[in-house]
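**Q** what's the 3D shape of this:
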Amino acid sequence: MFDHLPPHEPRVALIHYWLVGMRGGEKVLESLCRMFPQADIYTHVHVPGAVGPVIGAHRIRETRVGRLPMAARLYQKYLPLMPRALEEIDLTGYDLVISSEAGPAKGVIAPPDAPHLCYCHSPMRYLWDQYHGYRGSAGALTRALMPGLAHRLRQWDVTSAARVDGFAANSTHVAQRIRKYWRREAQVVHPPVAVADFAAAPRDELGDYYLWAGELAPYKRPDLAIEAFARMGRKLVVIGGPDKAVAKLKARGAPNVTFLGKVPFDELRHHLARCKALVFPGEEDFGIVPVEALASGRPVIAYGRGGALDTLREGETGLFFHQQSVEALIDAVERFEAAPLSDPDPALLMAQARRFDEATFQLGIHDALDGIGFDSRRTGRPALRLAGV
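**A** Got it, this is the predicted structure:
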């Protein structure tokens, strides 16, 4: 389709929904920045200092949403204005457009000879598969406004998907939702995980506790883990915030459940390497923490849906339960205790984690760009030494 390769250093535009913190989506953007160090970044809202130096070194331009009152804090309230703001971005002169989609990002209008690859972390959950849950938990005014606004946004979301030349999805689960809601196929390119930052602990340092780690968001189901372990009496350590959620969950916990709140990275790494297993009861699009646990030489007990099906191997690196219930999780823990997986070979788990490192991600992006006719190996700047490149 796009068989013309520009003779000059390609001008690359990276479109990201918002830059207000450093989470999984921003780690993907960071790796794209290393691949294309001269790229410009367009985003709805940018909070200076909220992202790392790799992203911060690029020229970052906000859409008009970023100039609205208190946009840094209320950016999600401005969601209905974001489609038009994206379409106002002038991408004239760019040779390649890569959008990073979880909030509105893919709806830009690319030049006719510039291929557009969308890396999709998730179709917008609050419009599609989790719409009723979001609406049910919203305030009265938002609940009243959501049906009309969401209807129009869905129409735009599907229309804008047709403008994209190729999709890359962060998991098989997300690729299936892209097919369901946008009627487009997507190549699965798992996001980069900094597996080299983790290491297994000596055997004599292993603890007798299980670990839950992440943001204490309802869909991650920390409540399920807390109630199951309170009932079993086995030790559970819970890492994550915000503080308000910690206080709420602590009230329903038990003496055998320890809440550490947000902790420094070294403390998280310490517990990942020494827990009996990571407990992962939520359904996530990909899920970075299970891979970090594997990179630390520890197995995972996970709900058998979503990205966990891509990252874990049943009976080898993880154990699944298939109902999000306290009883199912308790059964899984009891099965785990009796299984060989409770005394795993750390090298096997760490080898599985390396399948999701940054070099593998960047190679996948190169392949996805090749699929839409852009030879990034000749015109881009891969940051890592990749096999066969």
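
**Q** Going by C-alpha atoms from here, please, whenever you check contacts or count neighbours.
**A** OK.

**Q** all strands of the stretch 51-200 of the chain, in order?
**A** Secondary structure of the stretch 51-200 of the chain by DSSP state E, counting those that start in this stretch: the strands cover 60-62, 96-101, 116-120, 166-169, 187-188.

**Q** which outside residues touch the last one?
**A** Read it as strand 187-188. Phe167, Ala168, Ala169, Asn170, Ser171, Thr172, Ala175, Ala368 (C-alpha atoms under 8 Å, 6 or more residues apart in numbering).

**Q** repeat for the third one
**A** For strand 116-120, contacts defined as C-alpha under 8 Å, 6+ apart pick out 96-102, 106, 110, 164-170, 174, 368-369, 372.

**Q** ok and the longest helix along the chain relative to strand 116-120, angle-wise?
**A** Selection of the longest helix in the chain by residue count, based on DSSP state H, yields helix 140-161. For helix 140-161 against strand 116-120, the angle by axes from the mean of the first three to the mean of the last three C-alpha atoms, to 10 degrees is 140 degrees.

**Q** what's the offset of stretch 108-118 from the middle of its chain?
**A** Its chain's C-alpha centre and that of stretch 108-118 lie 23 Å apart, by C-alpha atoms, centre = their mean, to the nearest Å.

**Q** Pull out the buried residues from it.
**A** Within stretch 108-118, the residues that count as buried by 16 or more other C-alpha atoms under 10 Å are Val108, Ile109, Ala110, Pro111, Ala114, Pro115, His116, Leu117, Cys118.

**Q** Can I get those in JSON lines including distance to Arg125?
**A** Compiled in JSON lines, the buried residues of stretch 108-118 are given as follows (distance: C-alpha to C-alpha, whole Å):
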{"residue": "Val108", "distance to Arg125": "20"}
{"residue": "Ile109", "distance to Arg125": "23"}
{"residue": "Ala110", "distance to Arg125": "25"}
{"residue": "Pro111", "distance to Arg125": "29"}
{"residue": "Ala114", "distance to Arg125": "28"}
{"residue": "Pro115", "distance to Arg125": "26"}
{"residue": "His116", "distance to Arg125": "22"}
{"residue": "Leu117", "distance to Arg125": "20"}
{"residue": "Cys118", "distance to Arg125": "17"}
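
**Q** one more to put side by side:
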Amino acid sequence: MTTEKLDNSDVAIAHDYLTQRGGAEKVVLALQRAFPSAPIYTTLYEQSTTYPEFASSTIITSPLDRIGPLRRSHRLALPFLAWAASRIRIPARHTIVSSSGWAHGFVTSGSKIVYCYSPARWLYQRDAYFGSSKRTPRRLVLNVLSPFLKRWDRRASRTATTYFAISTVVQQRIKDTYGIDAEVLPAPHTVDMTIRQEPVELPAALAAEPFFLCISRLLPYKNVDVVIQAFNELGFPLVIVGAGPEERRLASMCGDNVAMVKNLTDGQIQWLYARSRAVVSASFEDFGLTPIEGAVHGKPSIVLRWGGFLDTIAEGVTGVYFDSPTPSDVATAVRDFTTRDWDGDRIRAHAELFTEEHFARRLRDEIARIDALPTGGRGEAAS
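**A** As a prediction, this is how the structure comes out:
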């Protein structure tokens, strides 16, 4: 249910926008399970395009949420999100903020515990975020707004009580951008093995043998095109799960051995993981959740040696790396992968390091630490 009524609570959850299905939204669901009575504050909420589990949450939105086109395409809202974020007031004693650039600017009356996926990519890693395109309307708007948004963003960072980083690469990025020393807290996997698997309709050629699996938002920095080109060369079956601005271009690149699907249920995702040979990703990933989700099913991974993947892969045990996001490097790594034997039990054991229980326990410990402070946690983040 969506409402704009403000309710006092001990713990609240904040998130940039709930308009899509991805790793960040899975973390919010994990937070909701850890703090089931906590309301969720967000700028935009579109029930039809995010996870259905949010329908049973108390969701409090910004005034921007009244504009339907912005709910259905949050990227159109980019010029207005700083304004919307600044107008959200959260009266909770503690707010746990799930943020990649906006929710850390929500105004809180109590402590603000920020769980950061990355300082805003569209401000500090613009080329990676937008790709090679130089003159798209959104990019031109950002060129104009960037000086204001950077000032707003850095000011928002200073309102935090505690900063957590999702990975070591994000920890360093937070230090470089904000001057804040953040603790690394890996995101939890949210795989529920009790969910009934649901088949996904695939071309007969792909369904006939174990396929490789790439699950990703279809954005330039995810480098899904590189994976497609590598598998076109290899001829091995590949299933890509995801949606995004790159969808039409990527679909035009796919050979007969590559299938693209989207808008799947959790049961369908589980079905794909269970029948896959390995997870593949060439993305510049700040964390890299899909290798962990694959590991829960005993599946190894083939991923770029970069960023969050350095924290989530045990090389030679749960997966192999390639050194650059090029079709030739991906193809070489896949060939190397096929020469090795993989122990599903060891891979599943590695996934146990990334449980919701560990994640929630660390956040509860932080809330207890803040409660013990004379000020109750009000003040700026450590730097």
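
**Q** TM-score them against each other, please.
**A** The TM-score (TM-score structural alignment, normalised by the length of structure 2) is 0.82; 356 aligned residues with a C-alpha RMSD of 3.0 Å.

**Q** on that earlier part again, relative to Met82 of structure 1, which of the strands of the stretch 51-200 of structure 1 is closest?
**A** strand 60-62 (11.2 Å; C-alpha to C-alpha).

**Q** check the fit of the closest one onto structure 2 and give the mean distance.
**A** Superposing on structure 2 and averaging over aligned pairs (mean C-alpha distance after the TM-score superposition for structure 1), strand 60-62 of structure 1 comes out at 1.8 Å.

**Q** Tell me the residue in structure 1 aligned with Val27 of structure 2.
**A** With TM-score structural alignment as the criterion, Val27 of structure 2 lines up with Val28 in structure 1.

**Q** what sits against Tyr181 of structure 1?
**A** Trp128, Val158.

**Q** Quick check: buried residues in stretch 168-186 of structure 1?
**A** 168-178, 182, 184-186.

**Q** coming back round to it: can you redo the contacts of strand 187-188 of structure 1 as a markdown table with distance to Ala347 of structure 1?
**A** Shown next, in a markdown table, are those (distance: C-alpha to C-alpha, whole Å):
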| residue | distance to Ala347 of structure 1 |
| --- | --- |
| Phe167 | 34 |
| Ala168 | 30 |
| Ala169 | 28 |
| Asn170 | 25 |
| Ser171 | 24 |
| Thr172 | 26 |
| Ala175 | 30 |
| Ala368 | 31 |
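
**Q** Okay, and the match of Val27 of structure 2 sits in which element?
**A** For Val28 of structure 1, the host element (DSSP states H and E) is helix 24-35.

**Q** Could you name the helices and strands sitting against the following helix or strand past that helix?
**A** Next in sequence after helix 24-35 of structure 1, counting helices and strands by DSSP H and E, comes strand 40-43. Judged by 3 or more C-alpha pairs under 8 Å, 6 or more residues apart in numbering; DSSP states H and E, strand 40-43 of structure 1 is in contact with strand 12-16, strand 60-62.

**Q** Name the residues that touch strand 40-43 of structure 1?
**A** By C-alpha under 8 Å, 6+ apart, strand 40-43 of structure 1 touches 12-19, 58-63, 105.

**Q** picking up where we left off before, specify the angle between the helix holding Val28 of structure 1 and strand 12-16 in degrees.
**A** Going by the same axes, to 10 degrees, helix 24-35 of structure 1 makes 170 degrees with strand 12-16.

**Q** still on that earlier bit, hey, which of the strands of the stretch 51-200 of structure 1 is tucked in deepest?
**A** strand 116-120 (a mean of 27; mean count of other C-alpha atoms under 10 Å).

**Q** Now do stretch 209-223 of structure 1: everything it contacts.
**A** Contacts of stretch 209-223 of structure 1 (C-alpha under 8 Å, 6+ apart): 225, 234-242, 245-246, 249, 271-272, 275-284, 289.

**Q** before we move on, what about stretch 153-173 of structure 2?
**A** 101-102, 104-105, 111-119, 174, 177-178, 180-187, 286-287, 307-308, 311, 377-382.

**Q** quick one: that stretch aligns where in structure 1?
**A** Going by TM-score structural alignment: stretch 153-173 of structure 2 matches residues 157-177.

**Q** any idea how far the matching stretch is from the chain center?
**A** On C-alpha atoms, centre = their mean, the centre of stretch 157-177 of structure 1 falls 15 Å from the chain's centre.

**Q** follow-up on the earlier one: from the contacts of strand 187-188 of structure 1, which two are the most distant?
**A** Going by C-alpha to C-alpha, the pair spanning the contacts of strand 187-188 of structure 1 furthest: Thr172 and Ala368, at 15.1 Å.

**Q** returning to that earlier point: which of the contacts of stretch 209-223 of structure 1 fall within strands?
**A** Among the contacts of stretch 209-223 of structure 1, the members falling in strands (DSSP state E) are Leu236, Val237, Val238, Ile239, Leu278, Val279, Phe280.
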